[in-house]
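> let me see the structure of the following:
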Amino acid sequence: MAMKALDIYKHLPKTNCKKCGYPTCLAFAMKLATGKAEIEACPDLDPETKTLLGGVTRPPVRLVQVGVGERSVPIGEEFVLFRHEKTFYHPPGIMVQVSDAWPEEKVRFVVEEVRDTVVQRVGQDLVLNGIAVRNESGLPDRFAATVTLAGGGSSLPLVLIADNPASFEAALAVAGNYRPLIHAATEENWEELAALAKRYGCPLTVRTPNLPNLAALAGKCADAGAPDLLLDPVPQSLSGFIATATEIRRAAIGRTEPGLGYPIYLDTVPLNETDAALAAGILKYAGIIVAPPLAHASREAALTLRQNIYTDPQKPIQVTPGIYPINDPGPSAPILLTVNFSLTYFTLLGYLEASGIPSYLFIADTEGLSVLTAVAGGKLTETLVAESLKEFNVGDLVDHRLLVIPGYAAPLSGKIEDATGWKVLVGPRDGADLPGYLEAEWKT
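The predicted structure is shown next:
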């Protein structure tokens, strides 16, 4: 089981020497308890204590990287069963399947589509992660040729799916330097595949439907020199996957079975319910999800869901505070105060750009809170507005001193006028009504 900070502290030297980089041993213990420090940072612990604490303070789900370079996919290193307890850290990699039995043109089309797909949402570029090449032909040379056609792992991370070691040998000769994920080691072939994973330094999936056997198989592969593992419990249904994935994560978080402390692999193709399976994998702990080529709507839905689930609930997505000109504004354009919650910003941006009204969006730093929450929580104040007007030299942009504030900030209007010397106009509560408000009310 995970140890609490005070339990860890009992094993530390209690000298407060600061050699670990923290002011006290208790502060170091608190960081260890949350997985934000490594036990090796303390030079004064004996090997036995380091082994003891290392086993209970490292992430319960091992960090595994698939691929190399900018588009590599780090997965695992998770600490909680439920997102609201803390956060989830590493979004699952969505890998689109191609087959070595397909025509070359079809493979190229899918690879290009995966490589070029970008969904922009609240200031972030959302992408698919890589290609899963399936050896349906059974021919090693054909498999290697399709892996080459998919870029060999140099531009997109790869999953190599085959049944025999000879096919893996051929594919890894092409792509082994780019850390593809090998799928999958079984009770029958694990020794050969673990040796291949060790030789090429690649992550390896272990596959069997029985959880005790899965844990034992993972242990064998790790002991054989292939420590970067994923677990494929071979689900037969969506409900089966959800139940099994939850059991695996619960065992990992509770540290009750070390052999289950790895990311989970989900192949949606056999389940025949791609959209639902994608959602289940994103919501329930999958680290790598293999999917067939996706329709546009399915791609956007999956990427949006993944972004939502893997956003820190304690740290809303934010935009940088400052002044944002819209539709080429001049000195008579309105100054529109709002907050740096990304969804608020991009919602207003869409309405204003569509309206064609030249304006300046004046973004105050409310730590990512929405307008109503920022007002209620004391994050949006007259002092903040006054300081931000000076910081961003807003007065130099326009020849007036009129500031439009959101309707939900109306209680602050008088205080803002007193603190800034600007005349405050209270705008609508709903951003959709802002263009109409400006057309009817804005006069400098």
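> all contacts plus neighbour counts: C-alpha atoms, from now on.
Noted.
> okay, Ile309 and Ile131: tell me how far apart.
To Ile131, Ile309 is 23 Å away according to CA to CA, to the nearest Å.
> what about the two, which has more around it?
Shown here are Ile309 and Ile131; by other CA atoms under 10 Å, Ile131 has more neighbours (31 against 17).
> quick one: that one and Val96 touch, right?
Yes: if you go by CA atoms under 8 Å, Ile131 and Val96 touch, sitting 4.9 Å apart.
> what's the overlap in contacts for the two?
Val114 (CA atoms under 8 Å, 6 or more residues apart in numbering).
> counting neighbours, what do you get for Val426?
Using other CA under 10 Å: Val426 sits among 17 other residues.
> thinking it is in contact with Ile405, fair?
Yes: between Val426 and Ile405 there is a contact under CA under 8 Å: 5.2 Å.
> second chain to compare with the first, below:
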Amino acid sequence: MARLFGTDGVRGLANRDLTAELTVDLAVAAAHVLRAEGEFAGHRPRAIIGRDPRASGEFLAAATMAGLASAGVDVYDAGVLPTPAIAFLIADYGVDLGAMLSASHNAMPDNGIKFFARGGHKLDDALEDEIEQRLGAEWERPTGAAVGRVRPLTDGAERYISHLVDALPNRLEGLHVVLDTAHGAASEVAPEAFRRAGARVTQIGGEPDGLNINDGYGSTHLDKIQAAVVEFGADLGIAVDGDADRCLAVDASGQVVDGDKIMTILGLAMKERGELANDTVVVTVMSNLGMLQALERSGLRYVQTAVGDRYVLEEMKRNGHALGGEQSGHVILTAHGTTGDGTLTGLMLAARVAQSGRTLAELAEVMTQLPQVLINVKGVDKLRVDGDEGVQAAVKEVEAELDGSGRVLLRKSGTEPLVRVMVEADTQERAQTSADRLADVVRERLSLG
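Coordinates of the predicted model:
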């Protein structure tokens, strides 16, 4: 049986894969597991629940609150806020746990639930496995005054916005920023934070109606913000995804600045301010080779982890690093949060532009991005990819041909039934040819048909 939890909580088609019944059971199991871990020792537990604006989040958030309250947890309903806001508020209020209902950058019909422990930290794999094992187990239900209460959290947005602005090293006066909030969870808090920091803001993708989240807008659909930055003559653009835990940027000419370039720019800025612990940036195996070369040229070190911001964060916590993230725009700044925060990342990037007096395009020149081709191979048995001799022989053959001028990565998707084939090379043609060849081998060797 496949593991219920993926790389970022439980996710699937809302009301088909992720039902109200399953969500209630997950919430109850999470409460019991965290109680057993001693998270609630000696006091009545409290939780904060948030969601993005997709329609299914309304009943799934209600189901989460019902499950927790039935297990004796007092619940505070934060309403529509970004994932990093919920993580921040859990720590800021000192509550025992929390949950976010969101499918992040996925299309509106999907939804998901991710749990946080005390301090706003995502649960590790072992705790998620325990929650899954507790589903449907018998338990003693509290009654009377022992059941949890549900109340609104009225000042969550204000506390989060103040936190974002206070984190900045300098103001943003003089900057014109286009924000694409993906008709998502940051549609109100992100523009307000940028305005309070001094920026002039033009917003697109800021009219959520429950059905339009990520629909042609946000960090996975950059064409609109590229056009808007040029049309309005803005200094830069910041695009977040539906739950605003990631962001990508656009320079004044409409060119994309991805997560690797953002982290390189922020890493150098933090080093100048004496804030980059260990002079090290934590990245994943998907980060572009050009980024790794740029960090080395700048006198910075890097550590690579598996894909997923939770694994980046685990490494950061283990060794005290201050900056890490992913090419997709998940950037973690441990001085200010426990998870990727697209709004905070965008603010920090804008602050670097304002402080340096240089354009975003000039700052991004620190890194030369190697051509990278990523092919998602569907309809294959992803669990066999690491052990198949034919696939691994093909990988070694391509690596030998690249001879240090690029690299190859085959990775099982954590959330979908596919294998990702990634090749970097010194030319786009070479990267494409090699990736196509490897994808064909994966299809032939691992086909489910």
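> care to give me the TM-score?
The TM-score (TM-score structural alignment, normalised by the length of structure 1) is 0.23; 178 aligned residues with a CA RMSD of 7.6 Å.
> and Gln304 of structure 2, what element?
strand 301-305 (DSSP states H and E).
> can you give me the buried ones in the helix or strand following that strand?
Remark: after strand 301-305 of structure 2, the chain's next helix or strand is helix 309-319, criterion DSSP H and E. For helix 309-319 of structure 2, a neighbour-count test (16 or more other CA atoms under 10 Å) marks Asp309, Arg310, Tyr311, Val312, Leu313, Glu314, Glu315, Met316 as buried.
> I'd say the fourth one and Val281 touch.
No: taking CA under 8 Å as the contact criterion, Val312 of structure 2 and Val281 are not neighbours in contact, 9.8 Å apart.
> list residues touching both of those two?
Gly324.
> quick one on the thing from earlier: and the strand holding Gln304 of structure 2, what does it pack against?
Strand 301-305 of structure 2 sits against strand 280-284, helix 289-297, helix 309-319, with contacts defined as 3 or more CA pairs under 8 Å, 6 or more residues apart in numbering; DSSP states H and E.
> mind putting these into TSV with distance to Arg420 of structure 2?
Compiled in TSV, those are given as follows (distance: least, CA to CA, whole Å):
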stretch	distance to Arg420 of structure 2
strand 280-284	14
helix 289-297	17
helix 309-319	18
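> can you give me the helices in the stretch 301-444 of structure 1?
Residue ranges of the helices in the stretch 301-444 of structure 1, as given by DSSP state H, counting those that start in this stretch, are 342-355, 371-376, 382-391, 413-420, 434-441.
> please tabulate those helices in a markdown table, including the columns mean neighbour count and distance to Leu126 of structure 1.
Formatted as a markdown table, those follow (neighbours: other CA atoms under 10 Å; distance: least, CA to CA, whole Å):
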| stretch | mean neighbour count | distance to Leu126 of structure 1 |
| --- | --- | --- |
| helix 342-355 | 17 | 15 |
| helix 371-376 | 17 | 26 |
| helix 382-391 | 16 | 31 |
| helix 413-420 | 17 | 38 |
| helix 434-441 | 14 | 29 |
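> how many neighbouring residues does Ala269 of structure 2 have?
Ala269 of structure 2 - counted by other CA under 10 Å - has 19 other residues nearby.
> tell me which element the nearest residue to it once chain neighbours are set aside falls in.
Once flanking residues are discounted, Ala269 of structure 2 sits nearest to Arg352: 6.9 Å by CA to CA, 6 or more residues apart in numbering. Here Arg352 of structure 2 is covered by helix 342-356, with elements defined by DSSP H and E.
> so which bits of that helix are buried?
342-354.
> which pair of those spans the longest distance?
By the measure CA to CA, Gly342 and Ala354 form the most distant pair in those, at 18.3 Å.
> what packs against the helix holding Arg352 of structure 2?
Going by 3+ CA pairs under 8 Å, 6+ apart, helix 342-356 of structure 2 lies up against strand 236-240, strand 247-251, helix 259-272.
> tell me the angle it makes with strand 236-240.
On the basis of axes from the mean of the first three to the mean of the last three CA atoms, to 10 degrees, helix 342-356 of structure 2 is oriented at 160 degrees to strand 236-240.
> moving C-terminal of helix 342-356 of structure 2, what's the next helix or strand?
helix 360-364.
> biggest helix in structure 2, by residue count?
Criterion DSSP state H: the longest helix present in structure 2 is helix 428-446.
> which helices and strands sit right next to that one?
Counting by 3+ CA pairs under 8 Å, 6+ apart, helix 428-446 of structure 2 packs on strand 372-378, helix 389-402, strand 418-424.
> if you set the cut-off to 6 Å instead, what comes out?
Other helices and strands packing on helix 428-446 of structure 2, by 3 or more CA pairs under 6 Å, 6 or more residues apart in numbering; DSSP states H and E, are strand 418-424.
> now do the strand it packs on and helix 428-446, the angle between them.
Using the same axes, to 10 degrees: strand 418-424 of structure 2 against helix 428-446 is 150 degrees.
> quick one on the thing from earlier: can you say which of the helices and strands packed on strand 301-305 of structure 2 is nearest to Arg407 of structure 2?
helix 289-297 (7.9 Å).
> could you check the angle strand 280-284 makes with the closest one?
170 degrees.
> buried residues in helix 289-297 of structure 2, which are they?
Under 16+ other CA under 10 Å, the buried positions of helix 289-297 of structure 2 are Leu289, Gly290, Met291, Leu292, Gln293, Ala294, Leu295.
> would you mind measuring from the last one to Arg352 of structure 2?
The reference is to Leu295 of structure 2. For Leu295 of structure 2 relative to Arg352 of structure 2 (CA to CA), the value is 17 Å.
> cool, and Gln226 of structure 2?
For Gln226 of structure 2, the distance to Arg352 of structure 2 - CA to CA - is 20 Å.
> now Ile86 of structure 2
26 Å.
> then Gly267 of structure 2?
Gly267 of structure 2 is 11 Å from Arg352 of structure 2, by CA to CA.
> what of Gly325 of structure 2?
Where Arg352 of structure 2 is concerned, Gly325 of structure 2 sits at a distance of 18 Å (CA to CA).
> give me the number of residues near the nearest residue to Ser162 of structure 2 once chain neighbours are set aside?
Excluding its sequence neighbours, the residue lying closest to Ser162 of structure 2 (CA to CA, 6+ apart) is Ala193, at 7.6 Å. Close neighbours of Ala193 of structure 2, defined as other CA under 10 Å, add up to 23.
> report the angle between the helix or strand hosting Ala193 of structure 2 and strand 236-240.
Using DSSP H and E, Ala193 of structure 2 sits in helix 189-196. With the same axes, to 10 degrees as the basis, helix 189-196 of structure 2 and strand 236-240 are set at 150 degrees to each other.
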